[in-house]
Structures are given as structure tokens and as C-alpha cells.
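Colleague: The sequence isn't on hand, but the structure is:
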């Protein structure tokens, strides 16, 4: 397409087509770049610390102090084999899909118990 639009001579007088094509190409490259960046970066989804748990949500870390957490539970969705971690504080309630993580639901549950009781 780049050759056809810019170098074939067909659209030499049509600058509008060239500008539209630049924007379409830029949006396509951006839509490919963002998922590839996330895949290559390989950021942790859950980070357990002595004082808090950090959840990486769409590239932005969200932290909850262990003292803020009122309740947490790991639930299996009825119709599938998908597990969710639900963390509840006085202000918010977060639900995270943990089925695709390296550690299984039982290992994550053990980590939650260990860090929550500290």
C-alpha cells in the first residue's frame, strides 16, 4: 500500500488520500505496539510486600495496604475453569482473573494468608 499510494503516481495530486493513509498507518502501528510492549515487558500482575499488595492493572500499579483489606477470596467461575481473586476494602472492590498466572489459585491463597497475618 505504501508503494501504491506514494510511489505509483496514481495519487500524486490527491494529498487528502496521503494524509488519511498516514493516520491509518499510525493507528495500526500503535495498536500493534501497545500489546507487544506489554507482552515483552512481562510485568508482574500481583506483587506481595510486607505492608501491601500491588495489583498491576492495565500497566498501572494499584496498591492496597494489608490493613485496608477487609476481605479477600478466590472464587471459581461456575461455567468455566476461570479463577478470580476478589479484594475488598472500605472504598473499593477489585476482581482479578488469576487463572493465567504462573502460580495456581492454592499457591496465591497461601501467599495471601501468609502476608495478611504478618
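Modeller: Here it is on my side, so go on. As the structure is a prediction and not an experimental result, all values here were calculated from the model.
Colleague: alpha carbons only for contacts and neighbour counts from here, please
Modeller: Noted.
Colleague: Okay, strands next: where are they in this protein?
Modeller: In the chain, the strands defined using DSSP state E lie at 46-48, 52-57, 60-65, 69-76, 83-89, 93-97.
Colleague: Which one of the ones you listed lies nearest to residue 33?
Modeller: Closest to residue 33 of the strands of the chain is strand 60-65 (C-alpha to C-alpha; 17.3 Å).
Colleague: Check it against this one:
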């Protein structure tokens, strides 16, 4: 959503845009920096200003490739040239508490 807002806002200063939708400039800054969740009233105001449906504000979920060395976290870095494992996992998302994380998915069986 942050990217969508920045792109649609264009060259309009955050201060001017914030006034137009009835929030503080710092609110727009935190939303664009993904430091704050958006309230329902702000979502409604964004939809009105952009003449958009609420679904347009949220990007589609995408899958990213996560590369790991198979070394447990905190136990060091694998040697250069060692094999890596590739896992397809959902992209990073923010939870309802605003914390970043990845959705929990079962790992493929290892041999």
C-alpha cells in the first residue's frame, strides 16, 4: 500500500496531501514508510481521493525465493561455495500488530 500511495500522490507534498485527506503529515510519512497501520477512516479517505476501490490499495500477494544455507541461525556463516537450499515462501508481510514477519508454512521434507 505504501508504494501505491507514493505513486498516486505523485509530486504533491505530504503536508498538502495529508490536509486533503484529513490526517497529519506525520501519519502519511509513517504509512509510506510502513511504520504505521492505516485506520479504516484513513482507508476510506484514500479511496475517495484516489477514486479507487479499497482492493486497489493493497498489492496482490506474491511469492519470493528465500535462500538459506542450511546452517541454523546464530551458528555462523557457511563457507564460501557451500550448497544453499531454496525455499518458496510468501513475501514478508505486516501482522495486525504492525510487526514484520513471514507467514508460517510447512517446510519441505529433508532427506
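Modeller: Good, I have the coordinates. Treat the numbers as computed from the prediction; the structure is a model and nothing was measured.
Colleague: Could you tell me the TM-score of the two chains?
Modeller: Once the chains are laid over each other, their TM-score by TM-score structural alignment, normalised by the length of the second structure reads 0.26; 48 aligned residues with a C-alpha RMSD of 4.6 Å.
Colleague: Let me have the strands of the first structure in CSV, extended by mean neighbour count and distance to residue 16 of the first structure.
Modeller: Shown next, in CSV, are those (neighbours: other C-alpha atoms under 10 Å; distance: least, C-alpha to C-alpha, whole Å):
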stretch, mean neighbour count, distance to residue 16 of the first structure
strand 46-48, 16, 47
strand 52-57, 16, 39
strand 60-65, 13, 38
strand 69-76, 15, 53
strand 83-89, 17, 49
strand 93-97, 14, 45
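Colleague: Now distance to residue 30 of the first structure too, for the ones you listed, in TSV please.
Modeller: Listed next are those as TSV, based on distance: least, C-alpha to C-alpha, whole Å:
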stretch	distance to residue 30 of the first structure
strand 46-48	27
strand 52-57	20
strand 60-65	19
strand 69-76	35
strand 83-89	30
strand 93-97	26
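Colleague: Can you classify the nearest residue to residue 25 of the second structure once chain neighbours are set aside as helix, strand or coil?
Modeller: The shortest distance from residue 25 of the second structure to any non-neighbouring residue, by C-alpha to C-alpha, 6 or more residues apart in numbering, is to residue 15 (4.8 Å). Here residue 15 of the second structure is recorded as helix under DSSP: H, G, I helix; E, B strand; the rest coil.
Colleague: From residue 101 of the second structure, how far off is residue 15 of the second structure?
Modeller: For residue 15 of the second structure, the distance to residue 101 of the second structure (C-alpha to C-alpha, to the nearest Å) stands at 30 Å.
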